[in-house]
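> Can you look at this prediction? I've put the sequence above it.
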Amino acid sequence: MTNNSRDKTLLFKKILSTLPEDVYRNLCFHLDEMISYEPFIGLMGKSGAGKSSLCNTLFSPPPARVDAVSGCTRTVQRYQVTHGTHTLTLVDFPGIGETPELDSLYRRLYQAWSGRLDLIVWVLKADERAWNEDIRCYHELLSAGAKPESFLFILSQADKIEPCREWDGLNRRPSPQQHQNLQAKTRLAETLFAAAHPVIAVSAAEHYNLCHWVETLILTLPVHSCSAVSRHLHPELRTDTVRVTAREGFVRVTGEIFDEAVNALKTSGELVRYLRQLRQQFLSVIRTIWHLLF
């Protein structure tokens, strides 16, 4: 810990000690909730779309095993990524599109879990000609009450988009023609699914566009969970943009908690004016020590 961080931590404790007991307890309770929050992220999509491979690339050590056998995850499987006392749970759902009988079972699983997840990452194969099963299943979930903003669609296996032999293996990026085709595919996905968030094309195998997609993931997550998710990302994917987005979200929510705690005092005058002046100093300290919390 640097001297500046140590000084800020001491200042943080000093500020807390000057707060009225009710404000102090309210703040500590909600801050602890956010700091210790355990996110749940679901992975959905067609069998063979590369859901498990994506998990293996995002987090270190890899939380999910990869199996090339058809329908290797026919039941919901939970995988955990643990850092110290903090845990992220990945809920890997069976892939749709194998048989009509299995699809009926899978849709019920999706419907049972969707409301319990912070976000659902829906994986679509970039080289897939049609996403009919995905579209049908997605609409059924929406009809069952799922919210469009709870889904983040991603195009996987971008390196397999035609003309696949033109992939630039040296630089791990698509050729100009592939890039054009990927842009067309992402626009198509955004239109067909009426996606609430940008659709990004990635390749887990080639580590293509993963940083861009993770930055979108952090922006898409509920603000109370993005910092908790960021601590579990592979170090290479924890970019400055990811850290700043997660940190500022945490600061914003902390400010809202502070305001609610002060308003709950149901008093006015000198004390409230003092607390409101203290607010900016408090949030400045939170911003500085965020990296120590996550």
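Structure received.

> use CA for all of it now, contacts and neighbours both
Noted.

> P174 against D159, yeah?
Yes. Using C-alpha atoms under 8 Å, P174 is in contact with D159, at 6.6 Å.

> Of the two, which one has the most company?
Between P174 and D159, counted using other C-alpha atoms under 10 Å, D159 has the larger neighbour count: 30 against 24.

> list the contacts for that one?
Applying C-alpha atoms under 8 Å, 6 or more residues apart in numbering, we find D159 in contact with W167, R173, P174, S203, E206.

> Quick one: the helices in the protein, in order.
Applying DSSP state H to the chain gives helices spanning 3-18, 21-35, 51-58, 100-113, 132-143, 176-192, 210-220, 223-230, 240-263, 270-293.

> Who are the packing partners of the last one?
To tie it back to what came earlier, the one meant is helix 270-293. Packing partners of helix 270-293 (3 or more C-alpha pairs under 8 Å, 6 or more residues apart in numbering; DSSP states H and E): helix 3-18, helix 240-263.

> same thing with the fourth one?
If you count contacts as 3+ C-alpha pairs under 8 Å, 6+ apart, helix 100-113 packs onto helix 132-143.

> Show me what counts as buried in the helix it packs on.
D134, C137, Y138, E140, L141 (16 or more other C-alpha atoms under 10 Å).

> I'd like the distance between K8 and V285.
Distance of K8 to V285, computed by C-alpha to C-alpha, to the nearest Å: 6 Å.

> now do R78
Here R78 is placed at a distance of 36 Å from V285 (C-alpha to C-alpha).

> These two: which has the busier surroundings?
Legend: neighbour count by other C-alpha under 10 Å for R78 and V285, higher for V285 (21 against 15).

> Next, the contact list for the more buried one, please.
Shown here is V285, whose contacts under the criterion C-alpha under 8 Å, 6+ apart are K8, T9, L11, F12.

> Would you confirm that the first one contacts I289?
Just to be clear, that refers to K8. Yes. Look at K8 against I289 with C-alpha under 8 Å: they come within range, at 6.9 Å.

> ok, back up a step: pick the most buried one from the helices and strands packed on helix 270-293.
Greatest average neighbour count among the helices and strands packed on helix 270-293 goes to helix 240-263 (a mean of 18), per mean count of other C-alpha atoms under 10 Å.

> Report the inter-axis angle for that one versus helix 210-220.
Angle, helix 240-263 to helix 210-220, by axes from the mean of the first three to the mean of the last three C-alpha atoms, to 10 degrees: 10 degrees.

> Which elements pack onto helix 240-263?
helix 21-35, helix 210-220, helix 223-230, helix 270-293.

> here's the one I want to compare it with:
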Amino acid sequence: MEEKAKAGGNPIKEAVDILPEGIRKIVLGRLNEIVGYEPRIGIMGKTGSGKSSLCNAIFKGEECPVSDVGACTREVKEVRIQFGKRSLYLVDIPGVGESAERDSEYEKLYSGLMPKLDLILWVIKGDDRVLAPDERFYKEVLIPAGGKSKMLFVLNQVDKIEPFREWDEQNCCPSPRQMKNIAEKKEYISQYLGFPEHPIVAVSANEGYNVTHLVEEMVRALPKYAQSAVAAQVKEEHKTEKVIEEATDGFGDTVDQIIDEIIDMAPIPKPAAALAKAAKKLVVEGIKKAWSFFFG
């Protein structure tokens, strides 16, 4: 951010300059943290569900293994994806489809992991008909660990859903009969899992089908403070107007909340606090206009 600021000014600094001096520096520091935030996205699913191909279809940048974090008798594998000076972390987490005897082990694992993750993509293979282990794990391990609001289910490899020979290869999309079966499979999974908080998204990562819609749902499901950092890391073909609008609004809402928190906590005179409240709207508008400067 400093290099850009030298080249063409710092839009954040310019926007917060109208705030009282007593809180200006604090606000600027918090906003710099949000701009530089490195999100953590969990990836889970049975072997063969296409987790790697899905991540490759969504994100740009180079992968760099970071660590294997020991957790009880299982490991959490973390990969850092970097594009330019911006990065995010993909956390490959175990558990799905294993024995019920490991539930207590995974409850501890996920209870520790959940606060560190901004979102979890649960990848289900399109033609997978054995969902009992998924249901058990979701209801008995993840929901008690606080994972319901962070879970986005992805039905991958839908090109393999019957009648798979009817897949429209020219347009990379399902045939009408496949589309009907895909809709039915999504509805079945939704009911089976007790209606998850976020919509189930059907994709084919290898065929490039519906990945952009998945990115839109990901950004919508993320905490507001993490939306922009993730939007900056997705491939350009997925950075739609919806993605940019959602992330920009989330950035503005985050700024609004930060300023309110700082005004309430900072030891500044009441007239200065009133001035900051009055100036907040202009600051938020200025910050939102600078979104592409940092995340575009």
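Structure's in. What do you need? Everything quoted here is computed from the prediction, not taken from an experiment.

> quick one on the thing from earlier: residues shared between the contacts of P174 and D159 of the first structure?
Each of W167 lies in contact with both P174 of the first structure and D159 under the rule C-alpha under 8 Å, 6+ apart.

> what residues are up against the nearest residue to E206 of the first structure once chain neighbours are set aside?
Ranked by C-alpha to C-alpha, 6 or more residues apart in numbering and with sequence neighbours excluded, the top spatial neighbour of E206 of the first structure is R172, at 5.7 Å. Residues in contact with R172 of the first structure, defined by C-alpha under 8 Å, 6+ apart, are E206, H207, Y208.

> so which of those persist in the second structure?
Retained in the second structure: E206, H207, Y208, out of the contacts of R172 of the first structure (criterion both residues aligned by TM-score structural alignment, their matches' C-alpha atoms under 8 Å).

> ok, the closest residue to P174 of the first structure other than its chain neighbours to G269 of the first structure distance?
Distance criterion C-alpha to C-alpha, 6+ apart; nearest residue to P174 of the first structure, sequence neighbours excluded, is W167 at 4.9 Å. The spacing between W167 of the first structure and G269 of the first structure, counted by C-alpha to C-alpha, is 67 Å.

> now swap in T87 of the first structure and tell me
T87 of the first structure sits 43 Å away from G269 of the first structure, going by C-alpha to C-alpha.

> Turn the helices and strands packed on helix 240-263 of the first structure into CSV, columns for distance to N3 of the first structure.
Listed next are those as CSV, based on distance: least, C-alpha to C-alpha, whole Å:
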stretch, distance to N3 of the first structure
helix 21-35, 23
helix 210-220, 30
helix 223-230, 24
helix 270-293, 12
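
> so which of those helices comes closest to D103 of the first structure?
Among those, helix 210-220 comes nearest to D103 of the first structure, with 27.1 Å by C-alpha to C-alpha.

> what about Y79 of the first structure, how many residues close to it?
18.

> How about E101 of the first structure?
By the measure other C-alpha under 10 Å, the count of residues near E101 of the first structure is 9.

> How about the contacts made by it?
E101 of the first structure is in contact with no residue at all, counting by C-alpha under 8 Å, 6+ apart.

> before we move on, what about I289 of the first structure?
S5, K8, T9.

> Using the alignment, find which of those residues stay in contact in the second structure.
The contacts of I289 of the first structure retained in the second structure, by both residues aligned by TM-score structural alignment, their matches' C-alpha under 8 Å: none.

> What is the nearest of those to I35 of the first structure?
T9 (15.3 Å).

> how far away is the closest one from L54 of the first structure?
In this view, T9 of the first structure and L54 of the first structure are 37 Å apart by C-alpha to C-alpha.

> hmm, back to that, mind checking which of the helices and strands packed on helix 240-263 of the first structure is nearest W113 of the first structure?
Each of those has some distance to W113 of the first structure by C-alpha to C-alpha; the shortest is helix 223-230, at 17.7 Å.

> Buried ones in that closest one, by neighbour count?
Within helix 223-230 of the first structure, the residues scored as buried using 16+ other C-alpha under 10 Å are V223, H224, S225, C226, S227, A228, V229, S230.

> do stretch 14-32 of the second structure as well
So, applying 16+ other C-alpha under 10 Å, buried residues of stretch 14-32 of the second structure: A15, V16, L19, P20, G22, I23, R24, V27, L28, L31.

> ditto for stretch 58-76 of the second structure
Buried residues in stretch 58-76 of the second structure, counting neighbours by 16+ other C-alpha under 10 Å, are found at I58, F59, K60, G61, E63, V76.

> Export those residues as a markdown table, with columns for distance to R40 of the second structure.
Output for these, formatted as a markdown table (distance: C-alpha to C-alpha, whole Å):
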| residue | distance to R40 of the second structure |
| --- | --- |
| I58 | 15 |
| F59 | 13 |
| K60 | 15 |
| G61 | 15 |
| E63 | 14 |
| V76 | 13 |
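
> which pair in the residues you listed spans the largest distance?
Pairwise distances across those peak at 22.3 Å for K60 and V76 (criterion: C-alpha to C-alpha).

> tally of neighbours for the closest residue to T216 of the first structure other than its chain neighbours?
Using C-alpha to C-alpha, 6+ apart and skipping the chain neighbours, the partner closest in space to T216 of the first structure is P198 (7.5 Å). Neighbour count of P198 of the first structure, defined by other C-alpha under 10 Å: 17.

> How about K280 of the second structure?
There are 21 residues near K280 of the second structure, going by other C-alpha under 10 Å.

> Who are the contact partners of it?
K280 of the second structure is in contact with L19, D256, I259, counting by C-alpha under 8 Å, 6+ apart.

> hang on, the earlier thing: between the buried residues of helix 223-230 of the first structure, which sits nearest A112 of the first structure?
S225 (21.1 Å).

> so what's that closest one closest to, chain neighbours aside?
Excluding its sequence neighbours, the residue lying closest to S225 of the first structure (C-alpha to C-alpha, 6+ apart) is P39, at 6.2 Å.

> So that neighbour sits against V229, correct?
Yes. In this structure, P39 of the first structure is within contact of V229 by C-alpha under 8 Å, at 6.6 Å.

> Common neighbours of these two, please.
By C-alpha under 8 Å, 6+ apart, the residues touching both P39 of the first structure and V229 are L88.

> Identify the residue range in the second structure corresponding to stretch 27-34 of the first structure.
Using TM-score structural alignment, stretch 27-34 of the first structure corresponds to residues 27-34 of the second structure.

> That stretch vs the first structure - mean distance after superposition?
Superposing on the first structure and averaging over aligned pairs (mean C-alpha distance after the TM-score superposition for the first structure), stretch 27-34 of the second structure comes out at 1.3 Å.

> Thank you, goodbye.
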